[in-house]
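1. Make a model of this:
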Amino acid sequence: MALLDDDRLFPSEPVQRDLARDLYEGVRDLPIISPHGHTDPRWFAEDQPFPDPAQLFVTPDHYVFRMLASQGVPLADLGVPRVDGGPVASDGRSIWRIFARHYHLFRGTPSRLWLDHSFRHVFGIDRRLTAETADWYYDHIADCLAKPEFRPRALFDRFGIEAIATTEAATDDLRWHRMIRESGWPGRVVTTYRPDGVIDPEMAGFADNVALMGQQTGFDTTTWAGYLDAHRARRAYFRDFGATASDHGHASARTEDLPQADAAALFGKALNGRCSAEEADAFRGHMLTEMARMSLDDGLVLQIHPGSRRNHSDAVMATFGRDKGFDIPGPTDYVSALRPLLNAVGMRPDLTVILFTLDEAAFSRELAPLAGAWPCLRLGPAWWFHDSPEGMRRFRETTTETAGFYNTVGFNDDTRAFCSIPARHDVARRVDCAYLATLVATGRLDGEEAPEVARELAHGLAKRAYRL
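-> Now for the predicted structure:
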């Protein structure tokens, strides 16, 4: 039985389905722009084989292991590393058997589409993953991974990736990006400046991170002026390794434009660990505006990813650390939260601020109207929990009438799971073509314009917005 329906995600109505098919044929093989994600640059630097199927598909993918955890499978049994160095499963075949035994849990989810696409199109598998086929799958994928054509650089080329951005902390030494550059390999892998660890006073190690940034740059980061100069220096260092964007994962979208004396005073309290929760939030908000001003100087696109209530399980956080599937969406205000930043720099067309949300109610109420007015704003695609066929469709339906297509930035896959990248882009291209087909069929978009819009959504908008 075929794992994938050729018409998946297309409309069931025949006329619209034919339109969607035609549009999709024009974009299915366009190069992939992956402007925001979390793949490991070490993969491309060392170009070593992936260790085993479980390490490729299960252990690093929070979409996968959080679903299994929701049904009572311990994270340690899936090989998820403990922050205390305690024992976890290390036998890839055993982990894979658990995964296969629970594969039915992914029915109807985007993860199932991504996984089945990877199995079929990357590894040539045409049978379903079950407890009975688990060992056959494992052996087949393991045999493939031992071949040169399944190493990271070869897959990069095979996937048709034109450019991919990883995400590194502001204090990262970027050794793997340096190795990539010095290797002479032509694949375009760029970094992204993620300064949360030196901007958020509530993050563990904030003061130590700021001190390290001072050591790296030679600026006195115990002073407000030196701290800002150190950011500028680190941003320049990241730009030297291809960075075109910064990324900010704050709990809220709050921005502030404080007098410099007030900001300096808050910074001093933050360094000394004396910020209240309100003051820490105000400092984060002010630093978004400072980052926007720096973007006017150095050209980095500013991405804001707010609204995740992170590390909801204290026990999982204590045992396994951050980013282990227990980050939960919450409501997010944008209109009042962004006003200080926008009134400071929002009318500058040479600034690009890309907004993401986990609060879908904000799309039509706040985000589309904001992006439909302020020159600097663009809307990021449906993200994380809404990175799904229905989430992508809702995004288009709730934003297009107000913001249009050209105040959005196409698609990005935001993934750690390398083999899912072409699958995720394929889903996005199918959903967008299905949406365009409905517009054409209902007389809201000219049929001659639709192919151009499809190409923009699949490739052009992301390439331009992220300056890639």
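
2. drop to CA atoms for contacts and neighbour counts, all remaining ones
-> Will do.

3. Y193 is in contact with A245, isn't it?
-> Yes - under the criterion of CA atoms under 8 Å, Y193 lies in contact with A245, with a separation of 6.5 Å.

4. neighbour-wise, which of these two wins?
-> A245 (31 against 28; other CA atoms under 10 Å).

5. Next up, the contacts around the more buried one.
-> T192, Y193, L300, V301, L302, Q303, Y466 (CA atoms under 8 Å, 6 or more residues apart in numbering).

6. change it to 7 Å
-> By CA atoms under 7 Å, 6 or more residues apart in numbering, the contact list for A245 reads T192, Y193, L300, V301, L302, Y466.

7. Output the residues you listed as JSON lines; include the columns distance to P14 and secondary structure.
-> Rendered in JSON lines, the data for these read as follows (distance: CA to CA, whole Å; DSSP: H, G, I helix; E, B strand; the rest coil):
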{"residue": "T192", "distance to P14": "43", "secondary structure": "coil"}
{"residue": "Y193", "distance to P14": "46", "secondary structure": "strand"}
{"residue": "L300", "distance to P14": "45", "secondary structure": "coil"}
{"residue": "V301", "distance to P14": "41", "secondary structure": "strand"}
{"residue": "L302", "distance to P14": "42", "secondary structure": "strand"}
{"residue": "Y466", "distance to P14": "37", "secondary structure": "coil"}
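
8. and for comparison, fold this next one:
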Amino acid sequence: MTHSAHLHPDRLFPASQPAQSIARELYPAVADLPLICPHGHTDPSWFANNGRFSDPAALFLTPDHYVLRMLRSRGLDYDALGVPRKDGKPVADGRTAWRLFAANYHLFAGTPSKTWTDHSLHWAFGITDELSSATADAIYDKIDAALATPDLLPLALLDRAKVEVITTTEFALDPLVHHQKMAETGILGRVRTTYRPDDVTDPSRPAIVDNLKKFAELTGEDVTNWAGLINAHRARREYFRRYGALATDHGVPSANTADLPLIEKQALLDKILSGKHDAADAELFRAQMMTEMALLSVEDGMVMQLHAGSRRNTDPLLFATRGADLGADIPGTTDYVNGMRALLACCGNEPNLRLIMFVLDETTYARELAPMAGYWPSLMIGPPWWFHDSPQGIRRYLDQVVETAGFYNLAGFNDDTRALLSIPARHDVWRREVCGFLATWVAENRLSKSTAEELAKHLSYQAAKDAYKIS
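-> Below is the predicted model of the structure:
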């Protein structure tokens, strides 16, 4: 049996000997710091119920769209991978899906998915053998047996990973029943929600009219009136804050914002509610709602996260048969300077606004995001996201943003994952890459060793707490 490459102590450190030695000295001070996870998509029922994971495939395969999309790209069927269908028709059981995953694990060579999976197998289960057809059943059985023990329950995993704070992400219409249960059991605060209102701010969603009607019923506000619509958001944001929310999140195809006169906002809302809007109307409504959300953040202090640039659910058959967030999402070009002009003109100078920008268009790092965060006190740059949450992606990010934005306009790291066991792996990759980046600058006499030590700790831990106002 072969051994996983993640076990090498110098993995991801610089190749040059002086910088590698410095990175090796920096890393121990950050390796075991607590984890701050202020944005993610783990299932809140895991923490509310603290029950065992059903099987290894449910932990490593079916919730991980990074893994699914690679397997799909090589022609593997989602039924055979055990991904549930909307129509309820049977799909492969956990062990069968796992065997298929293992037989094709070689496809992940060079990808962050392999780095995360190898790390998780070793960290949680002590497994160092490479996943393959030959090892599939033995590894499955070892994981399955461990999942039956208290040490592998969700809250125990948070303890083991030293997760200080973790947030889930829920839509505006979500009743937050799992967070209510967590409030009763005393873990709310460690596990928090995040307000993501896309279900009532994105008119490209087929159910937008029904969603807005439900929004009115939920809040008691008249959402046919623009002021009533904003009051409904104000009420839901307050409700989410009761369950720990510190931030809002907005997944939008572009970074466009708008600041329309009231009469035009009302006319736009009327068109949305009539169901007669087109793609241009939908884009304008999203743009106006971004500015409205920023103004509400000025009021209540919630940190605003803008995740722009993903063209989502580009496979209509996959979306129709299984739903969203299963791998068919592709990055698109994003214009932050022109897109955010209206929002920043309206409230970019407000001291209570903090907006964290996440981007999938890497060409904007040096050209737009770094100069913007390097000027506007309301803006910070989020860590590399989605397709770029990887060793190479982190290197490109730091190389392009730091010289203009500095280190203290960066929001640290968040793992943005649905796969619980990948959380410590992702943070470890970030910390190693940060140490490697800083070590290179120390070796080039661009930073002192003591400054690099301070920055490594800041970027690995404190930056995220500061950015998200976590006390």
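
9. TM-score them against each other, please.
-> Overlay of the two chains. TM-score (TM-score structural alignment, normalised by the length of the first structure): 0.98; 467 aligned residues with a CA RMSD of 1.0 Å.

10. just to revisit the earlier point, which of the contacts of A245 of the first structure lies closest to E290 of the first structure?
-> Ranking these by separation from E290 of the first structure, with CA to CA as the measure, puts L302 on top at 10.9 Å.

11. And for the second structure, the residue most distant from the center?
-> Distance from the centre of the second structure peaks at I263, with 36.1 Å (CA atoms, centre = their mean).

12. Map it onto the first structure.
-> In the first structure, I263 of the second structure lines up with A261, judged by TM-score structural alignment.

13. Assign a three-state SS to its match, would you?
-> For A261 of the first structure, the assignment made with DSSP: H, G, I helix; E, B strand; the rest coil gives helix.

14. mind checking how far it is from F119 of the first structure?
-> 57 Å (CA to CA, to the nearest Å).

15. Check the first structure and tell me which residue is nearest its centre.
-> Central residue of the first structure (CA atoms, centre = their mean): D414, at 2.2 Å.

16. What is the burial count for the closest residue to that residue other than its chain neighbours?
-> Of all residues not flanking D414 of the first structure in the chain, G37 sits nearest, at 3.9 Å (CA to CA, 6 or more residues apart in numbering). Close neighbours of G37 of the first structure, defined as other CA under 10 Å, add up to 20.

17. Next: E202 of the first structure.
-> 17.

18. Stretch 51-63 of the second structure maps to which residues in the first structure?
-> Under TM-score structural alignment, the match for stretch 51-63 of the second structure is residues 48-60.

19. Kindly check the end-to-end length of the matching stretch for me.
-> OK, stretch 48-60 of the first structure end separation, CA to CA: 17 Å.

20. Would you mark the buried spots in it?
-> Q48, P49, F50, D52, P53, A54, Q55, L56, F57, V58, T59, P60 (16 or more other CA atoms under 10 Å).

21. isn't there a strand covering the residue nearest to the centre of the first structure?
-> No - if the criterion is three-state DSSP, then D414 of the first structure is coil and not within a strand.

22. would you turn the buried residues of stretch 48-60 of the first structure into JSON lines with secondary structure and distance to L145 of the first structure?
-> Shown next, in JSON lines, are those (DSSP: H, G, I helix; E, B strand; the rest coil; distance: CA to CA, whole Å):
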{"residue": "Q48", "secondary structure": "coil", "distance to L145 of the first structure": "10"}
{"residue": "P49", "secondary structure": "coil", "distance to L145 of the first structure": "6"}
{"residue": "F50", "secondary structure": "coil", "distance to L145 of the first structure": "6"}
{"residue": "D52", "secondary structure": "coil", "distance to L145 of the first structure": "7"}
{"residue": "P53", "secondary structure": "helix", "distance to L145 of the first structure": "8"}
{"residue": "A54", "secondary structure": "helix", "distance to L145 of the first structure": "12"}
{"residue": "Q55", "secondary structure": "helix", "distance to L145 of the first structure": "11"}
{"residue": "L56", "secondary structure": "helix", "distance to L145 of the first structure": "10"}
{"residue": "F57", "secondary structure": "helix", "distance to L145 of the first structure": "12"}
{"residue": "V58", "secondary structure": "coil", "distance to L145 of the first structure": "15"}
{"residue": "T59", "secondary structure": "coil", "distance to L145 of the first structure": "16"}
{"residue": "P60", "secondary structure": "coil", "distance to L145 of the first structure": "17"}
